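Participant: sequence unavailable; structure follows:
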C-alpha cells in the first residue's frame, strides 16, 4: 500500500493486492511511504526501439530483456517494442522473439510489437534504411497470417496498396498509425475511414504545407493538428521539437489525445560517441541526442520516457496532471490497453511510478513489487 499525500497526482493510498490495484486486501499489505513523491501509474511507451546497445530487431530474447529492464528502471512499465525497417526475415524473427517472450511470461513490461515501417514514403524515411522499405502488398503478405505479438503498425497511407493493408490490420484489431508519410488530408481521411487511428511523431517524417501555385495545400502535419479524433505522438526530448511546436501540439490535441513517446533507440544509456544499430540503419550518440552517421537526420532518441515528462512540463508549462496523462492513460487508450495499463483504477495492473517534485523518478513498482535503479538519460 503506497501512501500519497494531498495535492499529488494520486491522493490517498494506492492499494495493490496480488499484482493489481484493489479497493481492499485481506492479506495484510505492506505500507510504503511515498515520502512526498507524486504517485503516478506506470509509464506507457508505445514507441521505443531499444536501450544499452540492444536494438529490438535483434532476435535474442536476452537482449530484449536487458533493454526492457533498462526502461523499466527508468519508469516505463509498459512497452510496445518498436521495430524499425529491416528485411523480411529479420522482421519475422523479431516478431517471433516477442511472441516467445510474451507466451513465456519472461518480459512483464512487453505489451506487443509496433512495426514502424517498412511501408514508408522514401522521401519521408528519416533514419530508416531505404534499401529495406517495401510496398504495402509485400508487407500484407508478410503479415498474413497475423503475428500474435503485433499491436501497432506505422505506415504511409498514400502508398499504392495501403488501403488493403490498413483494412486488414484494423480488421484484426491492430492499431494503424500514419507516419513517415507525404499523405494529403484526403489520404488521411480515407485511411481514417478504413480504420487508421493514430499519428506517429508529429513534425518528424510528415509532409507539411506547400504552395505549388496560388493556393496553399496542407500536408499530413496540418491534417494531423486539425484532426478531431486521432491520437498522436510527440518526442519531447528537447532535441526533436522546440517549445513552440510542443505547445502547438498540446493546444491542438489536448492531453487526452497527445501521447508522449521516447522513440528511444539502442543508444539510450550509451556514452556520447557510441555507435548503435536501429533496424537496418546505424546511428551515433551525441550529447543528449542521436543522429545518423552523416549527421543529416536525428536517429530516434537517447532519452527515456520519464525524462520527456519533465521536459514537456518545462518546455510548455503544462500541468503535472496533463504531462503524466500524456505518458500513461493517453498512450494506453491509443493502443487499447486502458484501464488495465495507464491508470490506478481498481483492477488495473499494480504498476506505479513515484516522481519527485522535479518529476525525476524516485521509485518504480511493477505488479506490486518495487523496482530499483534509474537509467542515465544521457544529458541530465
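Facilitator: Yep, it's here. All values derive from a computational prediction rather than experimental measurement.

Participant: CA atoms for contacts and neighbours, from now on please.
Facilitator: Fine.

Participant: wait, residue 239 touches residue 290, no?
Facilitator: No - checked against Cα atoms under 8 Å, the pair residue 239 and residue 290 is beyond contact range at 9.4 Å.

Participant: okay, those two: which has more neighbours?
Facilitator: Taking neighbours as other Cα atoms under 10 Å, residue 239 and residue 290 compare with residue 290 leading, 29 against 13.

Participant: for that one, give its distance to residue 133.
Facilitator: Shown here: residue 290 relative to residue 133, a distance of 22 Å by Cα to Cα, to the nearest Å.

Participant: in this protein, mark out all the helices, start to finish.
Facilitator: Along the chain, the stretches classed as helices by DSSP state H are 61-73, 88-103, 136-142, 162-171, 185-194, 220-226, 243-253, 305-316, 320-326, 329-334.

Participant: with distance to residue 34 and mean neighbour count added, can I get those in a markdown table?
Facilitator: Conversion of the helices of the chain to a markdown table gives the following (distance: least, Cα to Cα, whole Å; neighbours: other Cα atoms under 10 Å):
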| stretch | distance to residue 34 | mean neighbour count |
| --- | --- | --- |
| helix 61-73 | 17 | 22 |
| helix 88-103 | 31 | 19 |
| helix 136-142 | 47 | 17 |
| helix 162-171 | 41 | 19 |
| helix 185-194 | 43 | 18 |
| helix 220-226 | 38 | 21 |
| helix 243-253 | 30 | 17 |
| helix 305-316 | 18 | 22 |
| helix 320-326 | 17 | 22 |
| helix 329-334 | 21 | 24 |
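
Participant: need these in a markdown table with distance to residue 371, can you?
Facilitator: Converted to a markdown table, the helices of the chain look like this (distance: least, Cα to Cα, whole Å):
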| stretch | distance to residue 371 |
| --- | --- |
| helix 61-73 | 7 |
| helix 88-103 | 20 |
| helix 136-142 | 38 |
| helix 162-171 | 35 |
| helix 185-194 | 40 |
| helix 220-226 | 37 |
| helix 243-253 | 31 |
| helix 305-316 | 15 |
| helix 320-326 | 19 |
| helix 329-334 | 21 |
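
Participant: comparison target, given below:
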C-alpha cells in the first residue's frame, strides 16, 4: 500500500554541508514537504523509523551503460527497465542512460527505446535523459569503444538524430576532431551538455572547446590525454586542463580499480566535491557474479571477462568497463580517499544534479524537491530506497522499521 505521507525519523540527515542527528524528513506525494531538526507532527503519515541509519538524498548516476545483464544498447524497453531496477537496489534514484559508439540507426533506435521505456519506468531509478557517448572520438583514445564506428562529427548525422527527439541531454566527444567545435556550439544551442571524452586534445584545444560549450570532462583520467610531447615540446593535456579550468566539472569512476586511491584524492583536492561527480560507467555485468560478459549490444558487442571487480578484455591487456554501483562509489571515496561522508554523498547527489541542470528538483533534501531518499548504514549498505515519495526497495536485512498511520 502507498501512503501519501511518509515521516522519516530517528536518523542522521545528510545535507550538502553537514549531518543532522535526529530530526524529521516528511514527504507528501512525490515531494518533500519538510525537513526539520525537530519532530514534525503528522499522525496521518506512514512512519519510517531509521533506527540511527543515515538519511540521504537519492544517488544520481549521470553515466551508466547497463546492469543486471542488460545494456541500453540491447535495444528493448525490458532491458532499459532491468538496468534501472538493478541500480535502484544499490541506491540510484535517478540516472542518465548512456550509449556506446555505433552506427546512426542504432543511436536512433536507442533514443526511441528510451522514450518508450521512460513512460513505463515505475519500479527503477528515474531517467533524466540520454547521454550519447561517441561516436566522435579520437581513435587513439577509443578504449573499449568499437573502432568500426569511430568517426568525425557529421552535421547531417547529429542534426538529424536530434531533430527526432528531445530526450538527449548530453553528448560526449573529442573536441580536437574536425567539426567538433561547431558540434559543441550546436549542442549548446539545443540545451544539451557537450562533454570532453576519449580525446588527445591539448590545453589550447581544450580552451577552444570550453568557449564552444564543452564544460564537462567525461570519466577524468580514463581515455584522455595527460602531459604529452609534440616535437620535443611538452603540452598540458585534458587532465591538466580540467584542473586548470576552475569551473570545468568532472566525473570519475570511483570503483577503486579505474583510479587508485592517490588519484581519487588528487581529484578531490583539486576539483572539490562541488565540481566532481561520481559515476559508475557500469556495463551489463553490474549486479551480476564474476565471469564472462559482453560490453555493449548483446548481439555483436565485445566479449569481456569480469574479475577483480572490473571488466577486462579476454587477454587481460586492458580494462573493458566498470561493474560498479553507486553505493560502492560513495564507500570508496570515504574509505580509499579519506573524503568526509557528506562530501562523498554530495558528489553522488547535488553535484551531478547541478551538472545535469536538475538541481531545482533533485540532489538534496529540501522542501519542495522530489522525494528521492535513501537510508543506509555507516558502510553505505542500502536499507531503503524511496523514489518520488514511493518506497521502491527495502533490503532483506533492513534495520529501519515501517509503521502504518494511526487509525483515528
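Facilitator: That came in fine, so what should we check first? Bear in mind the structure is a predicted one, so any value in this text is a computation, not a measurement.

Participant: hang on, the earlier thing: closest one to residue 282 of structure 1 among the helices of structure 1?
Facilitator: Across the helices of structure 1, the minimum distance to residue 282 of structure 1, taken as Cα to Cα, is reached by helix 88-103, at 15.6 Å.

Participant: by contact count, what packs against that closest one?
Facilitator: In terms of contacts (3 or more Cα pairs under 8 Å, 6 or more residues apart in numbering; DSSP states H and E), helix 88-103 of structure 1 is packed against helix 61-73, strand 110-116.

Participant: now the longest one: which residue numbers in structure 2?
Facilitator: On structure 2, the counterpart of helix 61-73 of structure 1 by TM-score structural alignment is residues 77-89.

Participant: before we move on, back to that, rebuild the helices and strands packed on helix 88-103 of structure 1 as CSV, extending it with distance to residue 343 of structure 1.
Facilitator: Listed next are those as CSV, based on distance: least, Cα to Cα, whole Å:
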stretch, distance to residue 343 of structure 1
helix 61-73, 17
strand 110-116, 15
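
Participant: out of those, flag the one nearest residue 1 of structure 1.
Facilitator: Among these, helix 61-73 comes nearest to residue 1 of structure 1, with 20.1 Å by Cα to Cα.

Participant: run through who's touching the closest one.
Facilitator: With Cα atoms under 8 Å, 6 or more residues apart in numbering as the test, helix 61-73 of structure 1 has contacts from 50-52, 54-56, 58, 77, 79, 97-98, 101, 106-107, 109-110, 266, 304, 364, 371-375.

Participant: same thing with stretch 77-88 of structure 1?
Facilitator: Identification of contacts with stretch 77-88 of structure 1 by Cα under 8 Å, 6+ apart yields 42-50, 56-57, 68, 71, 91, 94, 109-118, 128-129, 132-133, 142, 151, 278-280, 341, 351, 366.

Participant: what is the end-to-end distance of it?
Facilitator: 29 Å.

Participant: now do stretch 109-125 of structure 1
Facilitator: 29 Å.

Participant: tell me the buried residues in that stretch?
Facilitator: 109-122, 124-125 (16 or more other Cα atoms under 10 Å).

Participant: repeat for stretch 192-204 of structure 2
Facilitator: Neighbour counts over stretch 192-204 of structure 2 (16+ other Cα under 10 Å) mark 192, 193, 194, 195, 196, 197, 198, 199, 200, 201, 202, 203 as buried.

Participant: kindly report the same for stretch 348-366 of structure 1.
Facilitator: 348-356, 359-366.

Participant: and that stretch, which stretch of structure 2?
Facilitator: Going by TM-score structural alignment, stretch 348-366 of structure 1 lines up with residues 369-387 of structure 2.

Participant: roughly how far is that stretch from the heart of the chain?
Facilitator: 16 Å (Cα atoms, centre = their mean, to the nearest Å).

Participant: cool, and stretch 347-358 of structure 1?
Facilitator: Its chain's average C-alpha position is 18 Å from that of stretch 347-358 of structure 1, according to Cα atoms, centre = their mean.

Participant: next one: stretch 216-224 of structure 2
Facilitator: On Cα atoms, centre = their mean, the centre of stretch 216-224 of structure 2 falls 14 Å from the chain's centre.

Participant: okay, it sits on what stretch of structure 1?
Facilitator: Counting by TM-score structural alignment, stretch 216-224 of structure 2 corresponds to 198-206 in structure 1.

Participant: ends of the matching stretch, how far apart?
Facilitator: One end of stretch 198-206 of structure 1 to the other measures 13 Å (Cα to Cα).

Participant: now swap in stretch 283-303 of structure 2 and tell me
Facilitator: 12 Å.

Participant: report the buried residues of it.
Facilitator: 283-287, 290, 293-298, 302-303.

Participant: save those as JSON lines, and put in distance to residue 155 of structure 2 too.
Facilitator: Output for these, formatted as JSON lines (distance: Cα to Cα, whole Å):
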{"residue": "283", "distance to residue 155 of structure 2": "29"}
{"residue": "284", "distance to residue 155 of structure 2": "31"}
{"residue": "285", "distance to residue 155 of structure 2": "34"}
{"residue": "286", "distance to residue 155 of structure 2": "35"}
{"residue": "287", "distance to residue 155 of structure 2": "38"}
{"residue": "290", "distance to residue 155 of structure 2": "41"}
{"residue": "293", "distance to residue 155 of structure 2": "35"}
{"residue": "294", "distance to residue 155 of structure 2": "31"}
{"residue": "295", "distance to residue 155 of structure 2": "28"}
{"residue": "296", "distance to residue 155 of structure 2": "25"}
{"residue": "297", "distance to residue 155 of structure 2": "25"}
{"residue": "298", "distance to residue 155 of structure 2": "29"}
{"residue": "302", "distance to residue 155 of structure 2": "28"}
{"residue": "303", "distance to residue 155 of structure 2": "32"}
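
Participant: before I go, just wanted to say thanks for your time.
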